[in-house]
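Visitor: The amino acid sequence is not available; the structure is as follows:
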C-alpha cells in the first residue's frame, strides 16, 4: 500500500460517506437525502446548462474528426518506431467491452421502443416515429459518445506514452497549469475522476444484476427477481471479476473481452437470421443514411419554443452520462492503445464501435419495432408492467429458438458485467497509484470490494438511481476539464516535430 497516492485515501473516504448518505432513509432527511439533493443539483444543471453539454459533446466530435484529417494524425502514441501492443481485433474487443457493451444489451430493445411510443417530435406509434426512434438510438450510441471517450483516451495515451507523464487525468493539463498539477489542483481533478468512476460502475453493477435477475426470472419463473437473487448475482460476479483482476490485463481482461465480442456477434447474427432479416437490413441501411444526413441538426437540437423535456430526458442525459464515464473508459482505452498513430486511433475509436452499435440497434431495436408494427405484439406494455430490463427477453422469446437466444443474452450480460467491473478495478488502481501501468493486486482488490459493496447496499436501500444521478453531477465540472484538455493537446501538438514536416 506504500505505492498509493493521496487520491486513494481521499476517494475511499468519499465512497464511505456517500454510501452512508445513500442508505439513510428519505424519511430521516426528507429534503437532504442523497436522492433529493443529487436530483435537485442534476435538474438545475440540465435545465440551465443543457446547451453547454450539447456544445461540448459536438466540439469533442469536431476535434476528433479534425485530428483524423490533420497533419497531427501521423503522431504516434509512443516512440516513433513503436508498434501497437495489441492486435486490432483484440484492441477493439477490449475498448468496446469496457466502453458500453452492457448498455447496448440493456437498451438495444428498450430505447427504440420508448422513442417509438414517445418520439422526440410528432405522434407516437407512426412510421415517422419508428424512423426517429432508430435514428436517435444511432445518435445516442454513435459518434458523439465515442468522441467523448476518444478525447480523454487520446490525451492520456499521448502524455503517458510519448511525453512520459504519469497516467492520471491531472497531468494532461501540465501545458496549461504547469507544476500546479502536482499539488491541490491535481489532487482535486484526479479525485473527481475516481468519484465519477466508482459511482458510475457501482450503479452499473446494480442495474446489471437487476437485468440478469429479470432474464433468469423470465426463463425460470420459479426464480424471483428480488434483492436476494440480485445479491447472489453480485456475489458471483464479484468473485469472477476479482479473480480475473488478479491475473492482469493480458490474461483476464483480454480473454473476457474476446469472449464478449464473440458472444455478442453470435447473438446478433443468430437473431438477424431467425428474425426479419430483410427488414433489419433495410432499417440499418436507411437509418445510417438519415443519421449522417441529420447529424448536424440532431447535435444542436433543443426545444426552446416547444418547451419539451425530451432532449433533457434523453440526449442531454446521455451526454452527461458519457462525460461522467469518460475518466474510466478513457483511462482503459489509453492503456491498451500504445503504439498506434493518432489517425489510426481516432478512426478505430470512432468508426468501428459506431458501426457495430448501429448494427446492434438495427437487429434488436429493428426486430422489436417489427413486432410492434406488423405483429401487433406490445413490448411497451411488458416494459411498463415488468420493467425495462425484461424487454430484451420478452422480444427474443417471440422468435424461433427464443429460449436459446435468451440464455445467450444472459451469458453475454454476465461477461460484459465481469469485464466492465474488472476494467474498473484496473482503472481505479491506475488513478490512485500515480498512473502505474500495472497497479498492485491489493489496490485492485480494495476497489473491487468497494464498488460491489456500494452496489449491494444501494440496491438494498433503493438508492441506485440516486447514486447514478450523483455520479452524473460530476459530468459538469469534468466537461470543463475536457475542454481544457483539448486546449492542452493542441498546445502540445504544435510543438511536435511532425507538425513541421507536413503541411
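Guide: Cool, the structure landed. The structure presented is a predicted model; accordingly, all values stated were derived computationally and were not measured. Numbers count the residues shown, from 1 in each chain.

Visitor: Please count neighbours and contacts with C-alpha atoms only from this point.
Guide: Fine.

Visitor: So which bits of stretch 44-64 are buried?
Guide: 45-46, 50, 52-54, 56-61, 63-64 (16 or more other CA atoms under 10 Å).

Visitor: Show me those residues that map onto helices.
Guide: Of these, the ones assigned to helices by DSSP state H are 45-46, 50, 52-54, 56-61, 63-64.

Visitor: Distance check, the closest residue to residue 22 other than its chain neighbours against residue 194.
Guide: Nearest residue to residue 22 in three dimensions, chain neighbours excluded: residue 34, at 5.4 Å (CA to CA, 6 or more residues apart in numbering). Between residue 34 and residue 194 the computed distance is 19 Å (CA to CA, to the nearest Å).

Visitor: coming back round to it: could you dump the buried residues of stretch 44-64 to CSV with distance to residue 397?
Guide: Listed next are the buried residues of stretch 44-64 as CSV, based on distance: CA to CA, whole Å:
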residue, distance to residue 397
45, 41
46, 38
50, 39
52, 42
53, 38
54, 38
56, 41
57, 37
58, 39
59, 42
60, 40
61, 38
63, 43
64, 41
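
Visitor: Structure two is appended below for comparative analysis:
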C-alpha cells in the first residue's frame, strides 16, 4: 500500500483546507475576468488595513523585540525544546541555512538595492530630509535596517518559539491553536483550531505569492537584460513553470534531504555574492560604512518603531506599516515550520539562530548592496531616479552590476540565486501549509504529505503569475498585506502567551 493517499483522496482537514483554497481560486478567477474591479477592491482593503492598524503593527512589533531580549536572559532561556533529553535533528549550520532561506526568501535580492533608492529620492517629509542629500542617504540605510533587521525577525521568533515549546511539550494536534495554548489552557481551543488555521493558511499563501511574484519580475528583468528582444509575456510564465517544476522535485525529498540541501546551497550562494561584491566593489571600506549605518539605524529606531514622528503619514503606511504587515502575515504559518525544526535546541539557542544571526546577516547584506546602490545614485541621480520610475525596482540591481563593471558575472549569479531562493522558500512554506492542512499526521512531524505540498505550491505559483500579469508589482504588494490583519491578532496573543511562559514555565511546559 502507498505511504501517502492517492492524489484524488486528499488527506486534508476539510474546514482548514477548502475555505482558503476556494477563496484563493476565486481571487485568481476574479483578477482575470474582472481585473479593474478586483484591483480596486484589493487596493481599498489594503489601504484601510494600513491606515487603521498602522500603530498596531508598529507597537506590537516593538513589544515583541523587547520581550525576546528579556526571554534570552531569563531562566526560560535554559529550557530545551522537546525536553531535557531531546536531540536536534539538524546540524547548526543546516539549521541556520534553512531558517535564513525560509524567512528572507527573495526579499533581500529584490529590495536590497531598490528600497534604499526609494528613500533616497523620496524621503519622508516628517523628518524634513532633502531628497538626494547626504542626510537622505543615511536615513535610507537606517530605514532599510529597520525594515529588514531585528524587528521583523522578532515577529517570526515569538510565535515560532511558543509553538515549538508547546508542540514538543504537550504533544497536541499540529495546529496554530498551540500558539495560544498558554492562554486557553491545555484542553481548550479545539473548536477554534480549524478556523484559526484556515485564516492563517490564506495569509501565508498570499504573502508567499507576493514574494514569488516580485521575484518573477526580477528574474524576468535579469533575463531581459541579456535578451532585450524577448517578450516578457513569454518569459514570466516560463520562469514560473521552471520554478514550480524544480520545487516539485525538491518537495518529495523532505526536510532533512531536499530542504536542507537546497538551503545549504542557497546560503553558500548568498555568501559568495557578498564576498564578490565586497572584493570587486567597495572593498574593506564596507566595514566602517556598516558601523555608520548601524548608528543611523539606532538613531531612527525608536521613532520608526513607535511612529513618534510619522503617525498618519503616507510614507509610514507605504513602507514601515507595509513591511511589518508582510512579515506579520507570514509569521504564524512560518512559525509552524521554524518551531518544528527547533527540537533539541534551548530557547537561548533558538533566539540566537532565529533572530540575532539572521538579522545581522540581513543588515550586513543591506549595507553592502544598499550602500553600493546609493553610491552610484549619488553620481547619476537623474538617471537612477528615471530608471526606478520607468523600469521599476526589479531593474536596479542589474544596473548596479553594470556600473561596477561586472554586469555579466553578477547578473548571472543573481538570476541563479533568486531562482534557488524561490525554490527553497516555496519548499519550506508549503511544508508548513501541508502540515497544518493534513488530517492525519504520522508520529514524525518532519514527514509531510507530498500531494498537499504540490497543491499549495502550484496554487502559489499560479496566483503569483496571475497577479503580476494583470496587476504588476503593485498588485503583488497589495495582495500581500491582506493576511497581515488576522495575523496581527494572533501574534499579539502569541506575545501574551510568551509572557505567561516567561512568568511560570513549569505551569505550561511538561
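Guide: Looks like it arrived, so ask away. Keep in mind the model is a prediction, meaning the values are calculated, not measured.

Visitor: Kindly provide the TM-score of these chains.
Guide: Laid over one another, the chains give 0.92 as their TM-score (TM-score structural alignment, normalised by the length of the first structure), with 492 aligned residues with a CA RMSD of 2.2 Å.

Visitor: and the alignment partner in the second structure of residue 205 of the first structure, how many neighbours does it have?
Guide: Following TM-score structural alignment, the counterpart assigned to residue 205 of the first structure within the second structure is residue 212. Neighbourhood size, residue 212 of the second structure [other CA atoms under 10 Å]: 31.

Visitor: Repeat that for residue 467 of the first structure.
Guide: Using other CA under 10 Å, residue 467 of the first structure has 25 other residues around it.

Visitor: Before we go further, it is sitting in a strand, right?
Guide: No. The assignment for residue 467 of the first structure, made by DSSP: H, G, I helix; E, B strand; the rest coil, is helix rather than a strand.

Visitor: quick one, what contacts it?
Guide: Residues near residue 467 of the first structure by CA atoms under 8 Å, 6 or more residues apart in numbering: 22, 34-35, 38, 199-200, 203, 458.

Visitor: how about the aligned residue in the second structure for residue 273 of the first structure, secondary structure?
Guide: Alignment note (TM-score structural alignment): residue 273 of the first structure maps to residue 279 of the second structure. Here residue 279 of the second structure takes the helix state, with states given by three-state DSSP.

Visitor: any idea how far residue 279 of the second structure lies from residue 404 of the second structure?
Guide: On the measure of CA to CA, residue 279 of the second structure and residue 404 of the second structure end up 11 Å apart.

Visitor: Those two - which one has more neighbours?
Guide: Set side by side, residue 279 of the second structure and residue 404 show more neighbours around residue 404, with 17 against 12, by other CA under 10 Å.

Visitor: can you pull the contacts of the residue opposite the more buried one in the first structure once aligned?
Guide: With TM-score structural alignment as the criterion, the equivalent of residue 404 of the second structure in the first structure is residue 399. Neighbouring residues of residue 399 of the first structure by CA under 8 Å, 6+ apart: 274-275.

Visitor: burial measure for residue 282 of the first structure, as a count.
Guide: Residue 282 of the first structure has 12 nearby residues by other CA under 10 Å.

Visitor: and it, that's in a helix?
Guide: Yes. Judged by three-state DSSP, residue 282 of the first structure forms part of a helix.

Visitor: Which position in the second structure pairs with it?
Guide: Residue 282 of the first structure maps onto residue 288 in the second structure, by TM-score structural alignment.

Visitor: Please apply the same query to residue 349 of the first structure.
Guide: Match for residue 349 of the first structure (TM-score structural alignment): residue 354.

Visitor: what's around residue 500 of the second structure, how many residues?
Guide: 15.

Visitor: Can you find the partner of it in the first structure?
Guide: Under the alignment (TM-score structural alignment), residue 500 of the second structure maps onto residue 491.

Visitor: How far off centre is the helix or strand harbouring its match?
Guide: Taking DSSP states H and E as the definition, residue 491 of the first structure sits inside helix 475-493. Helix 475-493 of the first structure sits 19 Å away from the centroid of its parent chain (CA atoms, centre = their mean, to the nearest Å).

Visitor: Can you name the next helix or strand after it?
Guide: Past helix 475-493 of the first structure, the next helix or strand by DSSP H and E is helix 498-501.

Visitor: Buried residues in that following helix, which are they?
Guide: Those buried within helix 498-501 of the first structure under the rule 16+ other CA under 10 Å are 498-499.

Visitor: Report the contact partners of residue 203 of the first structure.
Guide: Listed by CA under 8 Å, 6+ apart, the contact set of residue 203 of the first structure reads 455, 464-465, 467-468.

Visitor: Helices - which of the contacts of residue 467 of the first structure land there?
Guide: Among the contacts of residue 467 of the first structure, the members falling in helices (DSSP H) are 22, 34-35, 38, 199-200, 203, 458.

Visitor: Can you flag the buried ones in these?
Guide: Among those, those buried by neighbour count (16+ other CA under 10 Å) are 22, 34-35, 38, 199-200, 203, 458.
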